[in-house]
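Enquirer: following is a predicted model, sequence given first.
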Amino acid sequence: MSDSVPLSADYVVVGAGSAGCAVAARLSEDPSVRVVLLEAGARDRNPWLHVPIGYAKTMYHPTLSWNLTTEPEPELGGRRVPWPRGRVLGGSSAINGLLYVRGQHEDYDHWRQLGCTGWSFEDVLPFFRRAEDQERGPSALHGVGGPLAVSDIRDRNPLAMSFIEAAAELGFPRNDDFNGETQEGAGLYQTTSRKGWRVSAATAYLKPVRNRPNLIVVADAHSTGLLMEGQRAAGVRFRRHGTDLTIRAAREVILCGGAIASPHLLLLSGIGPAEHLQEMGLPVVHDLPSVGTNLQDHFQARLAYRVNKPVSMNTRTQSLWGQFLMGAEFALRRTGPLTVSAGTAGLFARALPGSATPDVQYHFLPFSTSKTMTELHPFPGMTISACQLRPESRGTITLASPDPAAKARIQANYLSTETDRRCMIEGIKLGRRLAQTRALGQWVEEEIVPGAAAASDEDILAFIRQTGNTIYHPSGTCRMGGDPQSVVDPELRVRGIEGLRIADASIMPTVVSGNTNAPAIMIGEKCADMVKAAARARLAA
């Protein structure tokens, strides 16, 4: 796996994130093909990229994150919402909260109903299993021996265990596997980690094959556009260390930049809504109106509580001695607060009466923060985050400028429907009921965010508008479908363009009901399988 820059390859993969690492590693299994993987960020050498709690240091890092922001959001009082995205080998899987959640079986069956042939849960399950190295062993739903380690959490804080008991008090079932037969219920999350260390897509897929001579990973390579020859994507233009370069793809270009970068690159290349491209002064290569539309994201609001005993992470971080003990515990046993993911215990529940499956997800955290992940309250605290799983709101990704160095314009349109607003209100109310149970209430001294003043539904909605945030799952902007208005077909081929596929969360027609890292990796696995099948078919023809 060289860092040199070749002039051509059979396959050029853009973006070494969750899907891109899987695509590149799987395609390079064939020693007869040459694969080049372009990544705008640097190599994953920062130590915090490998410690689970490191997301507190890296998510808003000046160079490891793109540090995007939305446009002013109309339903959030004109606030701009920060959107961190990974800018490093591994992409957002290197800075995320580590949770391994596939979503509901019904999500993928719904994709199939929308015309995405070959994407039902039965169809995608083999790719989830192939990617997985499940600590608990193999089963009908889980795999072992795959690149992606999936492990039980290593820090079982008493507050988290009480959260699970609180859900049981309210009648929710215990669920020890959110990726099992059903998602509903409360339990502990599993994480993409091995023996206490984070496993990013780069760690999982690239590190084991770094000696393959036919896989070339080029870091610090910011893709600026597709090399178009008529209606064919013949390669990729990129900028590296101040120099503009081009690499040709003999067979295919595969975009894996994610829900922001993939449509952004299409637009910069003249593929997208003709009117918008003309407004930007760009030549229209292919009028594809759906590029950048259908943007979806999970929205969250957080309840924070002061707890009455020094059992939260807040307490341990307040002194140098406490920090030393945390570091020592991790160094000696790979356990303790440094292994904490962005949610230790969880609950999937139905907040709205008409929902057939869970419509809200809870992330329980045994700490509480003031402004950022690095500023914990100076007293023991805990957090209950409520996140709507299937938002109706739709946003857009558009160009702010034809300059490839300019960031895309993101309009999320959070809370733009009554269903979304009602689901979030009911989600917060259910979160409060959890905190008032015997099991969890025994720890609670007071609710500090939003506090007792936010009593009515109107007050709660005002709180959500003022403080709600992304939970980092943008998707849908290069929608897959069986209809001619979709951006990619069920084989992930861009409509109207030869030699070009997209494999990342942007192809999701609807966002999955859960975290998006595991589904993005599955999409990468399935894309590689389809590309290999197409190559075999060409040889046989």
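Expert: Nice, I can see it. Numbers count the residues shown, from 1 in each chain.
Enquirer: hey, let's count contacts and neighbours off CA atoms from now on
Expert: Noted.
Enquirer: tally of neighbours for Arg45?
Expert: Neighbourhood size, Arg45 [other Cα atoms under 10 Å]: 10.
Enquirer: do you know how far it is from Asn308?
Expert: 40 Å (Cα to Cα, to the nearest Å).
Enquirer: how about Glu445?
Expert: Glu445 is 5 Å from Asn308, where distance means Cα to Cα.
Enquirer: longest single strand anywhere in the protein?
Expert: strand 243-255 (DSSP state E).
Enquirer: which strands and helices lie in contact with that one?
Expert: With contacts defined as 3 or more Cα pairs under 8 Å, 6 or more residues apart in numbering; DSSP states H and E, strand 243-255 has these neighbours: strand 8-14, strand 232-240, strand 500-502.
Enquirer: now tabulate the ones you listed in CSV and tack on distance to Arg538 and mean neighbour count.
Expert: Listed next are these as CSV, based on distance: least, Cα to Cα, whole Å; neighbours: other Cα atoms under 10 Å:
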stretch, distance to Arg538, mean neighbour count
strand 8-14, 14, 25
strand 232-240, 17, 21
strand 500-502, 16, 26
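Enquirer: just send those back as CSV, with distance to Gln411 too.
Expert: Shown next, in CSV, are these (distance: least, Cα to Cα, whole Å):
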stretch, distance to Gln411
strand 8-14, 24
strand 232-240, 26
strand 500-502, 22
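Enquirer: compare those strands and give me the one nearest Val511.
Expert: When these are compared by Cα to Cα, strand 500-502 sits nearest Val511, at 16.1 Å.
Enquirer: put this beside the first:
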Amino acid sequence: MSRQHFDYVIVGGGSAGCAAAARLIAQGAGTVLLIEAGKDVRTLETRIPGFVRQAIGKFDWGYVSEPDASRQGRSEGWARGRILGGSSAINGMMFVRGAPQDYDRWAAMQNPGWDWESVAPIFRDMETSDRPGPARGHSGPLNVRTVRRPHALTRAFLDAAANAGYPINDDYNAGDQSGFGLAQLSQRRGIRNSSADAFLSAVRDRDAFTLWDECDVQRILFSNGSATHLVCSRRGEEILVGADRIILSAGAAGTPKLLMQSGVGDPDELAAFGIFTAIASREVGRNMMEHPLVRMVYETSVPSRNMTGGIRQSIGELADFLLRGEGILAGAFEAAGFVKSDERLSAPDIQYHFLPLGILDPVTHADPLLKRPSLTIYANLSHPAGRGRITLASADPAAAPRIMPNLLGGGEQDVKALAAAIRIARRIMEADPMRGLATRELTPGADCGDEAALMNHVRGNTEIAYHISGTCRMGSDPDAVVAPDLKLNGADNIWVADASVFPDLISGNTNAACMMIGSKLALQLSGGQTGR
């Protein structure tokens, strides 16, 4: 077994890991090894957003959840990127910072330094946005573009939202999320801008930076509260890696799995797998959060992006992408919205995604893409009460973890909020001009009208939004897995930087927050500052 040593080792080349590596190198923090289990590739599937289903098929860990009793036994794939760039290389590219109130709430949950005033400069520093104004960054490595040539159905949806009484918001990342607006995407001219694309291009050739792709970290070795080595396997070679500082950025599924494999977790559960407890931390893998999502699909009286127009539509979409970086090849999401399920709430708790493309539930339909003009609306609950967990299935590092969602296990309030989200979407679809364009509601369907029927539909058809988080919760209490500075409790040289540290879900897609977290930790460890 060969041995190597670095100042920093980052486990996981995804959204947070790439951001952390680039920032450490830029700050001259020392030698950095970035370890990624997947390949260092940029393929047609990962570059062109319209091929996202193919990208998931090729570069996914292939995790499948346990049957969820809170959703009538539903089980589904939990896509997680196994490629340099992580899930940012296979996701829908929605760029949403979250609401300022989210981070102020994190700080109020005994996490000093995570308030909006503290994290907003990091968001600005990492982006180049096409939205004007001082709230946005305009010289950072990550390119963020707004959809500029939306489909006619998308324009009609926004007009209908306004006619239904909801504000139009030109920039839901500038502070106030309320209302509806065109989607903002992690892209450059319609091409995906993953975390690897954005952050690593400037550091790949630096002598201090080393990247190992196709490398599996099997476990962490501990001695007296310090991590001494990582046991790695790369292309048939066993490597023992030492590091002064270790950052775990393997994601909300991968990080707790690696910790438990290494003896960090609930001692009773570890003992059941014959794993010696190095650090007792009973909440590792617990507190798992995910945005519950309900899908609405409508047939339309005008063509959508479902490619029903034959060769003429295909040529038009190709030209739109090649000439302008727009259209279906640039992605399906074209608008977003944030509303309150109950006007008594202080802030929006429902997020909408609008797609001028009809897609049925892929769990219940082998061929979910509709062959007729149609559209889809996703509505997800931003702050669900339900908590699931991740556990080991085996002591074998190659075995997938067990994912137990409990997605609607928080009680009837979550089910009622999602039912309210459907009613709000219907109100918009019944307003002009959508009223004349949507001919039939395919799901939930016209027979799902009263409150009881809606709630039953929610219980049986709620999906995940692929925003898994919270499995290594940060906090100042003794049960927290990591401290507010992201150091692993019980260890003196390991930090965690990914969605697993979320103490609560944010109002929005989680990818941007993960990149912020990686950048923030690297700044902390290197003594750097934001400045742009």
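Expert: It's in. Everything numeric here is computed off the predicted structure, so don't read it as measured data.
Enquirer: superposed, what's their TM-score?
Expert: Once the chains are laid over each other, their TM-score by TM-score structural alignment, normalised by the length of structure 2 reads 0.95; 523 aligned residues with a Cα RMSD of 1.7 Å.
Enquirer: what does Pro358 of structure 1 align to in structure 2?
Expert: By TM-score structural alignment, Pro358 of structure 1 lines up with Pro348 in structure 2.
Enquirer: Arg79 of structure 1 now?
Expert: Match for Arg79 of structure 1 (TM-score structural alignment): Arg74.
Enquirer: likewise for Arg432 of structure 1?
Expert: Using TM-score structural alignment, the partner of Arg432 of structure 1 in structure 2 is Arg426.
Enquirer: go on, Val33 of structure 1?
Expert: So Val33 of structure 1 corresponds to Gly30, using TM-score structural alignment.
Enquirer: ok, that match - contacts?
Expert: Remark: with contacts taken as Cα atoms under 8 Å, 6 or more residues apart in numbering, Gly30 of structure 2 is in contact with Asp7, Tyr8, Leu24, Ala208.
Enquirer: how much space between the second one and Leu240 of structure 2?
Expert: Noted for Tyr8 of structure 2: a distance of 14 Å to Leu240 of structure 2, by Cα to Cα.
Enquirer: again, but for the third one
Expert: From Leu24 of structure 2 over to Leu240 of structure 2 the distance is 22 Å, taken as Cα to Cα.
Enquirer: could you give the number of residues near Thr63 of structure 1?
Expert: Neighbours of Thr63 of structure 1 (other Cα under 10 Å): 14.
Enquirer: the nearest residue to it once chain neighbours are set aside - how many residues pack around it?
Expert: Excluding the flanking residues, the one nearest Thr63 of structure 1 by Cα to Cα, 6 or more residues apart in numbering is Arg87, at 7.0 Å. Neighbours of Arg87 of structure 1 under the rule other Cα under 10 Å: 28.
Enquirer: thought Arg87 of structure 1 was touching Asp44?
Expert: No: judged on Cα atoms under 8 Å, Arg87 of structure 1 makes no contact with Asp44 at a distance of 9.6 Å.
Enquirer: so where does the corresponding residue of structure 2 for Trp119 of structure 1 fall, helix or strand?
Expert: Using TM-score structural alignment, the equivalent of Trp119 of structure 1 in structure 2 is Trp114. Using DSSP states H and E, Trp114 of structure 2 falls within no helix or strand.
Enquirer: counterpart of His264 of structure 1 over in structure 2?
Expert: In structure 2, His264 of structure 1 lands on Lys257 (TM-score structural alignment).
Enquirer: what of Asp133 of structure 1?
Expert: Per TM-score structural alignment, Asp133 of structure 1 is aligned with Thr128.
Enquirer: tell me the SS of its match?
Expert: strand (DSSP: H, G, I helix; E, B strand; the rest coil).
Enquirer: list the contacts of it.
Expert: Thr128 of structure 2 sits in contact with Arg136, Gly137, His138, Ser139, Gly140, Pro141, Leu142, Asn143, Val144, where contact means Cα under 8 Å, 6+ apart.
Enquirer: all the helices of structure 2, residue numbers only.
Expert: Counting by DSSP state H, residue ranges of the helices within structure 2 are 15-26, 44-47, 52-58, 100-108, 116-126, 152-163, 195-200, 251-261, 267-272, 310-324, 412-429, 451-461, 511-526.
Enquirer: the longest one packs against which elements?
Expert: Applying 3+ Cα pairs under 8 Å, 6+ apart, one finds that helix 412-429 of structure 2 makes contact with helix 152-163, strand 292-300, strand 374-381, helix 451-461.
Enquirer: looking at these, which is closest to Leu488 of structure 2?
Expert: strand 292-300 (28.7 Å).
Enquirer: ok, average deviation of the closest one from structure 1?
Expert: Comparison of strand 292-300 of structure 2 with structure 1 after fitting gives an average deviation of 0.6 Å (mean Cα distance after the TM-score superposition for structure 1).
Enquirer: next up, the contacts around the aligned partner of Ala219 of structure 1 in structure 2.
Expert: Aligned counterpart of Ala219 of structure 1 in structure 2: Asp213 (TM-score structural alignment). Asp213 of structure 2 is in contact with Ile35, Glu36, Ala37, Gly38, Lys39, Asp40, Leu84, Arg234, counting by Cα under 8 Å, 6+ apart.
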